[in-house]
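Asks: coords please:
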Amino acid sequence: MCVLTYIPKSNKGFILTNNRDEALARPKAIPPKKYIINGKQVYFPKDAQAGGTWFATSDDYTLCLLNGAFEKHIHQPPYRQSRGQVILDFFKYETVDDFIGNYSFEGIENCTLIIVHTKNNLQLCEFRWDGQQLHYASKNPNEAHIWSSSTLYPIEIRIAREKWFADFRTQNPNLSNKQVIDFHLNGGTGDTHNDMRMNRNDELLTQCVFQVMKENEYLSFSFHDLLSEQELYYRVL
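Replies: Here you go, the predicted structure:
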């Protein structure tokens, strides 16, 4: 839920990759599997503590939620519900417009929601909830993008990560999904507090990497559990 990269591929394809940076004291995530929500097949890893998720994919939509909106905010519990429920709630609606027009973010902590829509034309949407207002931005789906959580990474680190990502793409013009995973594991300057795979005193660290790839109408995803050093690969026809 703390860093996300998007890379477009041919034929409405894309690679979406996320690092989950989380407190070691929090139970580690349950690996992704198929769930049925409102009659839809949805694949996602589950937060073992709250039961929600930060990343999910289906035939038509792939979503990721990052903590924070624009800048680091003051944590002010209690909240009406966990941010991890937002993505699961999304699949109860038929369209993005239906969700945004009818869903209430009131009482939910600040967050950024990225939605990739592939049903018709490829669309990339960004929604930022600042605790009071929902901000929408349409992103160019034919360009690469990177997002980093504002709760963990100040603006100078987020800008530095944008440069790492740009340099990485320049050096690797025809990116494979494995190269993107490698960037998420090894990108940075050697500063373990802020590298792509981070570790802050063995208390807060990157616990897993989840990647979804859609290409030529095929959907596949991988889950890398960095705590147990296990890798899982899936392909959905």
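
Asks: drop to CA atoms for contacts and neighbour counts, all remaining ones
Replies: Noted.

Asks: now F14, what's its secondary structure?
Replies: For F14, the assignment made with DSSP: H, G, I helix; E, B strand; the rest coil gives strand.

Asks: hmm, Y61 and it touching each other?
Replies: No: between F14 and Y61 no contact is recorded; they are 11.7 Å apart, counting by C-alpha atoms under 8 Å.

Asks: of these two, which one has the most company?
Replies: F14 (23 against 18; other C-alpha atoms under 10 Å).

Asks: center of this structure, which residue is that?
Replies: For the chain, C64 is the residue whose C-alpha lies nearest the centre (C-alpha atoms, centre = their mean; 3.4 Å).

Asks: so that one sits against I115, correct?
Replies: Yes: using C-alpha under 8 Å as the test, C64 is close enough to I115 to be in contact (6.8 Å).

Asks: quote the end-to-end distance of stretch 71-79.
Replies: End-to-end span of stretch 71-79 (C-alpha to C-alpha, to the nearest Å): 19 Å.

Asks: please give the structure of this sequence too, so both can be compared:
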Amino acid sequence: MCTVTYIPTENGIFITSNRDEKINRKPASFPVTEKLGESVLLFPQDGQAGGSWIALKNNGDTGVLLNGGYVSHTPTPPYRKSRGLIFLSILHEYSPIEKFKNIDLIDIEPFTLILFENKNLFECRWDGTNRHVLRLNQNKEYIWSSATLYSKEISGKRSDRFKNWRSHTTIDIESILAFHEFRDDNSNIDDICLDQGLLKTVSVTSITIGTRGAEMTYKDMLPDVKKRKTSSISFDTKTQLL
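Replies: Predicted coordinates:
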């Protein structure tokens, strides 16, 4: 929920998320599929609240959730519903961006939602009072860091690290996972893979979107459960994403 990259290439689009969470939270399950009407979602499921932070739909729509809006906020629970469940209900819709614009977000904790829908890329934010939608250039690459964990200064340093890595790297799933798993010996807060005692990067999830289908790779990062799994979705032949 805390570090997301979007990288378009000639061979496909890569959307990758680090989940930075307390290590005593119940582990997520993967793969999980959920059908609602014609919509089928593939995602890792949070073991505690039942929602998710990244999901892929069978038409190629993809979404990633980050905690917080523009700035760090002080939580004021109880909230009406978890952000992870709100996220899944948005992505299940025929048009997730329209659902975000109209869904009831009163008493929902602030969040940022990155949506790739029908070849379009959107940055959606709920700051606890208002919602904001920014359409982005889907042909450019981006990195986002959660507002609840990273200051603007630290986010800037991580952005510089991303740009430097990108300029010297051939992009494929292995190089992207290596970037998202980067941690130096000093365990700095601007490391891409977080290690701050009880708060760590507990998993890395990457989606590769091609012309006929997409693949989701999920990697547990905790030593006692460290493993890597991959699951895929094939698109209808009418779906043209790239």
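
Asks: any idea what the TM-score is?
Replies: Laid over one another, the chains give 0.92 as their TM-score (TM-score structural alignment, normalised by the length of the first structure), with 231 aligned residues with a C-alpha RMSD of 1.6 Å.

Asks: residues touching the aligned partner of K227 of the second structure in the first structure, list them.
Replies: Using TM-score structural alignment as the criterion, K227 of the second structure maps onto Q230 of the first structure. Q230 of the first structure is in contact with H224, counting by C-alpha atoms under 8 Å, 6 or more residues apart in numbering.

Asks: any idea which helix or strand comes after the lengthiest helix in the first structure?
Replies: Here the longest helix in the first structure is taken by residue count, with DSSP state H as the criterion, and it is helix 155-171. Beyond helix 155-171 of the first structure on the C-terminal side, the first helix or strand identified by DSSP states H and E is helix 177-186.

Asks: which residues of the second structure does that next one align to?
Replies: Counting by TM-score structural alignment, helix 177-186 of the first structure sits on residues 173-182 of the second structure.

Asks: what's next to that stretch, contact-wise?
Replies: Where contact means C-alpha under 8 Å, 6+ apart, the residues beyond stretch 173-182 of the second structure that reach it are F14, T16, S17, N18, W165, T169, D191, I192, C193, V204, S206, T208.

Asks: give the contact list for the fourth one.
Replies: When the contact criterion is C-alpha under 8 Å, 6+ apart, the partners of N18 of the second structure are M1, C2, T3, V4, H180, C193, T201, V202, S203, V204, T205.

Asks: any chance of JSON lines for the residues you listed, columns secondary structure?
Replies: As requested, the contacts of N18 of the second structure are exported to JSON lines (three-state DSSP):
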{"residue": "M1", "secondary structure": "coil"}
{"residue": "C2", "secondary structure": "coil"}
{"residue": "T3", "secondary structure": "strand"}
{"residue": "V4", "secondary structure": "strand"}
{"residue": "H180", "secondary structure": "helix"}
{"residue": "C193", "secondary structure": "coil"}
{"residue": "T201", "secondary structure": "strand"}
{"residue": "V202", "secondary structure": "strand"}
{"residue": "S203", "secondary structure": "strand"}
{"residue": "V204", "secondary structure": "strand"}
{"residue": "T205", "secondary structure": "strand"}
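
Asks: which two of those have the greatest separation?
Replies: For these, with distances taken as C-alpha to C-alpha, the pair at the greatest spread is V4 and V202 (14.1 Å).

Asks: could you look up the SS state of I90 of the second structure?
Replies: Put simply, I90 of the second structure is helix when judged by three-state DSSP.

Asks: wait, it sits on P96?
Replies: Yes: with contact defined as C-alpha under 8 Å, I90 of the second structure counts as touching P96 (5.2 Å).

Asks: give me the nearest residue to the counterpart of W144 of the second structure in the first structure, chain neighbours excluded.
Replies: In the first structure, the residue paired with W144 of the second structure is W147, using TM-score structural alignment. Spatially, and ignoring its direct neighbours in sequence, W147 of the first structure is nearest to L4 (5.2 Å; C-alpha to C-alpha, 6 or more residues apart in numbering).

Asks: neighbours of the aligned partner of the one you found in the second structure, how many?
Replies: Counting by TM-score structural alignment, L4 of the first structure lines up with V4 in the second structure. The criterion is other C-alpha under 10 Å. On that basis, V4 of the second structure has 25 neighbouring residues.

Asks: thought V4 of the second structure was touching S145?
Replies: Yes: the pair formed by V4 of the second structure and S145 meets the contact definition of C-alpha under 8 Å, at 6.6 Å.

Asks: which stretches of the first structure form helices?
Replies: With DSSP H as the definition, the first structure shows helices at residue ranges 86-90, 96-102, 155-171, 177-186.

Asks: list the helices and strands the shortest one packs on?
Replies: If I follow you right, that is helix 86-90 of the first structure. In this structure, helix 86-90 of the first structure makes packing contacts with strand 61-67, judged by 3 or more C-alpha pairs under 8 Å, 6 or more residues apart in numbering; DSSP states H and E.

Asks: could you check how far the nearest residue to F99 of the first structure once chain neighbours are set aside is from D60 of the first structure?
Replies: Setting aside the residues directly before and after it, F99 of the first structure is nearest to Y93 in space (C-alpha to C-alpha, 6+ apart), at 5.6 Å. In this view, Y93 of the first structure and D60 of the first structure are 12 Å apart by C-alpha to C-alpha.

Asks: so S146 of the second structure touches L65, yeah?
Replies: No: when contacts are counted by C-alpha under 8 Å, S146 of the second structure is not listed as touching L65 (9.3 Å).

Asks: which neighbours do those two have in common?
Replies: M1.

Asks: these two: which is more packed in?
Replies: The neighbour comparison of S146 of the second structure against L65 (other C-alpha under 10 Å) goes to L65, with 27 against 23.

Asks: which residues does that one contact?
Replies: M1, W53, I54, G84, F87, F111, T112, L113, I114.

Asks: out of the residues you listed, flag the one nearest to T9 of the second structure.
Replies: Out of the contacts of L65 of the second structure, the member with the shortest distance to T9 of the second structure (by C-alpha to C-alpha) is I114, at 18.1 Å.
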